[in-house]
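In: no FASTA, just this:
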């Protein structure tokens, strides 16, 4: 769902802005991306159900 490089840049920028001297492994970035995508899928599923219940075509 999300493109890999923009997501990685976002995560690295957030970590940099937190004033911590942290490094992130590639596997951790992949896990964060998978979790973020799963979260967004669930949010959009709930939004879609709400739209269907309200007899709307779009969310």
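Out: Here it is on my side, so go on. Please read these numbers as outputs of a predicted model, since none were measured by experiment.
In: from here on, just use CA atoms for contacts and neighbour counts.
Out: Fine.
In: tell me what the top helix by length along the chain is packed against?
Out: Looking across the chain with DSSP state H, the single longest helix is helix 26-53. Counting contacts by 3 or more Cα pairs under 8 Å, 6 or more residues apart in numbering; DSSP states H and E, helix 26-53 packs against helix 4-17.
In: then this one, side by side with the first:
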């Protein structure tokens, strides 16, 4: 039975710093993914509304991706429709 710390202070600080950095990077990655998906669904929904439909269909998302690739140059390594 001792009152001394079981993990040295510098080691504990380094571990805390690594965990904090890992959490921050995952959080920003999650936020970017969420923003991308929200924009994708907003534009796809606008396409569905433009064609006088209320329900979003797969063809709306496909068209949204095609427009983004064709006119905004976002290719992501694929050239197909």
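Out: Arrived safely, thanks for sending. These numbers come from a predicted model, not from an experiment.
In: once the two are aligned, what's the mean deviation for the longest helix of structure 1 against structure 2?
Out: Superposing on structure 2 places helix 26-53 of structure 1 at an average distance of 0.3 Å from its equivalents, by mean Cα distance after the TM-score superposition for structure 1.
In: so where is that helix in structure 2?
Out: The counterpart of helix 26-53 of structure 1 in structure 2, using TM-score structural alignment, spans residues 23-50.
In: what residues of the matching stretch count as buried?
Out: 40, 43, 44, 45, 46, 47, 48 (16 or more other Cα atoms under 10 Å).
In: show the contacting residues for the nearest residue to residue 63 of structure 2 once chain neighbours are set aside.
Out: Spatial nearest neighbour of residue 63 of structure 2, excluding adjacent residues (Cα to Cα, 6 or more residues apart in numbering): residue 44 at 7.7 Å. Shown in contact with residue 44 of structure 2 (Cα atoms under 8 Å, 6 or more residues apart in numbering): 56, 60, 61, 63, 64.
In: center of structure 1, which residue is that?
Out: Compute the mean C-alpha point of structure 1, and by Cα atoms, centre = their mean the closest residue is residue 36, 3.1 Å away.
In: any idea how far it is from residue 11 of structure 1?
Out: 11 Å (Cα to Cα, to the nearest Å).
In: now for the two: what residues contact both?
Out: With the criterion set as Cα under 8 Å, 6+ apart, the contacts of residue 36 of structure 1 and residue 11 do not overlap.
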